[in-house]
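S.K.: Next input, structure requested:
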Amino acid sequence: MNNRTILILILGLLSAIGPFSIDTYLSGFPSIATDLNVTVDDVSYSLSSFFIGISVGQLIYGPLLDRFGRKTPLIIGLVIYFLASVGCALATSIEMLIALRFLQALGGCVGMVAPRAIVRDSFPVEESAKIFSTLILILGVSPIIAPTVGSYMITAMGWHSVFWLQAGMGFLLFFAVIFRLAESKQADQSISLKPQHIIPTFFNIFKNPQFFTYAFAGSMVSGGVYAYLSGSPFVFMKIYKVTEQQYGWIFGLLAGGLILSSQLNNLALRKYRSEQIVRVVLTIQTVVGILLCLGSVIDGLNLYTTILLIFIFLCCQGFSFPNSSALSLVPFSKEAGSASALLGAIQMGIGSLAAALVGFLSNGTSIPMTAVMAGCAVLGLTIFRVGRFILEKNNQ
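M.R.: Next up, the predicted model:
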């Protein structure tokens, strides 16, 4: 493999740490609960602590990546991830598991921040969108194969085995970063790590019109995907009465649409600019979201029409995410790490809020899921339209 392929593969695997760490252990909740003598609801706190660790950790790594370069924080984060994964495998109480999952996320989330910054360092904007599309291809494999791998391992070797698997992944990536990943940005001694300097840096990034427009527009429609992830088990298995195995196939099919569209995005970028692609797909996503919501309200959807509309919604995400991510980071070179961290924190925060809102609004129908999906799409398109108007006005 050439150096470019190796770089993309390593960045993709780093990006997949977070989803892989979630997807492989979800089916083990009952086993963990039984082994640690707690309820499944108690075990779910280990997932909550992981999300908190991801959100907090991204904001920590941003300034570190700008100050010390990309490799050193990556190495430190992977060491923390490896040690915490080993700790999770050896956990003997739910409190211990919850705390170690937080540390695991705190270490592993460097794999969510650093790749975006490295892509910004290494490629121009249109090329960046293509690279992000390729990363989605690698990232998208996780929700397809990780739950299956995890369930088989848990059945054969117990729930501890998935954390040994995660530790092994962290161990291999540690050596890949050291020996095969070139430094894309040298350490910058001029960047201060004092709070009185970090906070204004984040604020300046936040109020940049281009960052604000594309970070929030992209994150809003990503929130619609989180709403789908949160609500789809109930919608498909409780309302449409599909089996767990059938749900797995449906989940894989829909994830495949996201992956496929992210690769078609590379072809679209040969003819259209990222801004043009984002405008079109956000409009389509909004229309589809509204149709889903209206169909739920009037009870006009069946299993197949629901799958079709969600498939289109997720396909739009495969176009919007790589382009909006690339465009949001364009104004930044020196602060690319901090900008990437803030982008990730916004995406995770809005996504978590959307997922929680589906649960809060739960009423035994598909309306909460589809309404949140539609609302996220409408808000994303609105932010994009208003933001583009402001950007064009500023450029006149």
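
S.K.: Going by C-alpha atoms from here, please, whenever you check contacts or count neighbours.
M.R.: Will do.

S.K.: What is the burial count for residue 80?
M.R.: The tally of other residues near residue 80 (other CA atoms under 10 Å) stands at 19.

S.K.: Could you find the closest non-adjacent residue to it?
M.R.: With CA to CA, 6 or more residues apart in numbering as the criterion, residue 80 has its nearest non-adjacent residue at 4.9 Å, and that residue is residue 107.

S.K.: who's in contact with the one you found?
M.R.: Contact criterion CA atoms under 8 Å, 6 or more residues apart in numbering gives 57, 76, 77, 78, 79, 80, 81 as the residues in contact with residue 107.

S.K.: Also this sequence, please, to line up against the first:
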Amino acid sequence: MLGILSLLMGFASISTDLYLPAMPAMGHALGTSSGMMEWTVSGYLIGFSLGQLLWGPVSDRHGRRPPVAVGLVLFVIGSAGCALAGSASAIIGWRVVQAVGASAGVVLSRAMVRDLFEGPRAAQMLSTLITVMAIAPLLGPVAGGEILALAGWRAIFWILVGVGLLTLFALPTLPETLPVERRSREPLGRALMGYGALLGDRRLLGYAGAGGFFYGGMFAYIAGTPFSYITYHHVPAQLYGLLFAAGIIGIMATNMINARLVVRFGSDRLLTYGTMGAAGAALVLALAARTDWGRLWGLAAPLFVFVSATGFIVANSIAGALNDFPERAGAVSALVGALQYGSGIVGSGLVGAFADGTPWPMGCVIALAGIGSLLCTRLLARTLAHH
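M.R.: Predicted coordinates:
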């Protein structure tokens, strides 16, 4: 069960990280700019955010398994569309379809954890899942670079078709975690309106904002590093995969540390430490990106620290938000996810819009994201003091 849940959570990263090293080559083959290729990340995130908002209430009403199956079918169709696409705009369109499908597995695997566990135990389980799931982006860019060299960029999307079909066949082994008597009876329209009420909760906003701003920085990193490393600093595509993998190892390490410490220190305190570390690293990065101080390592070192903060920020912010609304786990998981990836659209979109051939737009966006994440935990601290 842990294996399938990790795989479902990993769909978000595998469908992007596998083709990252191929982005400059895809742009060249399709005769389009780096800014346009960076928008294939933003297009994916639009589908991913909107998809989550739909799947959350649907699963609270109809159970977790049927929506996951529908999502996997959409993921397979979208991946095949990307493989056959003849232009960058067609890829952006198919990436939206692929993302709506992938989002079902991600949002519902989190809701399944909340169905089965609560409190620090839920944060601990999410940390474990994220650690296992981190294997996908760890191997993704390295594997993507190899597939690109052996078979070209279209083969990357055909492999995603295969992954989607395999997961679909494995799905019947996953139990349904939401029994009929615990399902929501309210109509879908009213459930979607319920997002407004959730957004009025200050604690929920604090948790969602801390994770959301951080994701904005993470996706600025995902959209910006292929061009900052490969094009600006002339790093070979295969070596890019290794630089990216270093960050994932940092994420896995901090998630394992978080799973160990969360029961003792509580998720709120670890969340605050994580955002402080991320904000500090982001400011150093912005300085290095502006002045070219330290060249490649001036970027890679603070980026490693920023990305590693994931282990203290993501699981704790999601668990904190889910904790207050156990009866609406699907909807809360969807809302938090949509806000996180919605920030990702802004982060990756800004890097694409201000692309000037240097790492500065990426460094600037990540610095703003790190500060925003820290300010949200301060809002949360004030709300906790009033409780």
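
S.K.: returning to what we had before: narrow the contacts of residue 107 of the first structure to those in helices?
M.R.: Using DSSP state H, the members of those that fall within helices are 57, 76, 77, 78, 79, 80, 81.

S.K.: Need the counterpart of the third one in the second structure.
M.R.: For residue 77 of the first structure, the aligned residue in the second structure is residue 71 (criterion: TM-score structural alignment).

S.K.: how close does its match get to residue 319 of the second structure?
M.R.: Distance, residue 71 of the second structure to residue 319 of the second structure, by CA to CA, to the nearest Å: 24 Å.

S.K.: Looking at these two, which has the bigger crowd around it?
M.R.: For the pair residue 71 of the second structure and residue 319, the greater number of neighbours falls to residue 319 (27 against 24), based on other CA under 10 Å.

S.K.: host element of that one?
M.R.: Residue 319 of the second structure belongs to helix 310-323 when elements are defined using DSSP states H and E.

S.K.: ok, which stretches of the first structure are strands?
M.R.: Remark: no strands are assigned in the first structure by DSSP state E.

S.K.: Give me the mean deviation of the helix of greatest length in the first structure from the second structure.
M.R.: Across the first structure, the longest stretch assigned as helix under DSSP H is helix 125-157. Averaged over the aligned pairs, helix 125-157 of the first structure sits 2.4 Å from the second structure after superposition, using mean CA distance after the TM-score superposition for the first structure.

S.K.: Same question for that helix: list its buried residues.
M.R.: Of the residues in helix 125-157 of the first structure, those buried by neighbour count under the rule 16 or more other CA atoms under 10 Å are 125-144, 146-148, 150-151, 153-154.

S.K.: before we move on, what about stretch 82-97 of the second structure?
M.R.: For stretch 82-97 of the second structure, a neighbour-count test (16+ other CA under 10 Å) marks 82, 83, 85, 88, 89, 91, 92, 93, 94, 95, 96, 97 as buried.

S.K.: on that earlier part again, so how far is the longest helix of the first structure off the chain centroid?
M.R.: Taking the mean of its C-alpha atoms, helix 125-157 of the first structure sits 11 Å from the chain's own mean (CA atoms, centre = their mean, to the nearest Å).

S.K.: same for that helix, what does it pack against?
M.R.: Applying 3 or more CA pairs under 8 Å, 6 or more residues apart in numbering; DSSP states H and E, one finds that helix 125-157 of the first structure makes contact with helix 3-15, helix 17-23, helix 110-122, helix 160-180, helix 244-268, helix 303-329.

S.K.: quick one on the thing from earlier: what helices or strands is the helix holding residue 319 of the second structure leaning on?
M.R.: Counting contacts by 3+ CA pairs under 8 Å, 6+ apart, the secondary-structure elements packed against helix 310-323 of the second structure are helix 119-133, helix 202-225, helix 237-265, helix 267-291, helix 329-353.

S.K.: Can you say which of the ones you listed is nearest to residue 369 of the second structure?
M.R.: helix 202-225 (4.9 Å; CA to CA).

S.K.: Relative to the first structure, what is the average displacement of that closest one?
M.R.: Between helix 202-225 of the second structure and the corresponding residues of the first structure, superposition yields a mean separation of 1.6 Å, by mean CA distance after the TM-score superposition for the first structure.

S.K.: And that helix, what's buried?
M.R.: For helix 202-225 of the second structure, the neighbour count (16+ other CA under 10 Å) marks 203-225 as buried.

S.K.: now the angle from that helix to helix 237-265?
M.R.: If you take axes from the mean of the first three to the mean of the last three CA atoms, to 10 degrees, helix 202-225 of the second structure sits at 160 degrees to helix 237-265.

S.K.: tell me what helix 202-225 of the second structure is packed against?
M.R.: Helices and strands touching helix 202-225 of the second structure, as assessed by 3+ CA pairs under 8 Å, 6+ apart, comprise helix 34-62, helix 310-323, helix 329-353, helix 360-386.

S.K.: need the contact list for residue 350 of the first structure.
M.R.: For residue 350 of the first structure, the contact set (CA under 8 Å, 6+ apart) comprises 219, 220, 223.

S.K.: any idea what it aligns with in the second structure?
M.R.: Matched across to the second structure, residue 350 of the first structure falls on residue 343, judged by TM-score structural alignment.

S.K.: Many thanks, we can stop here.
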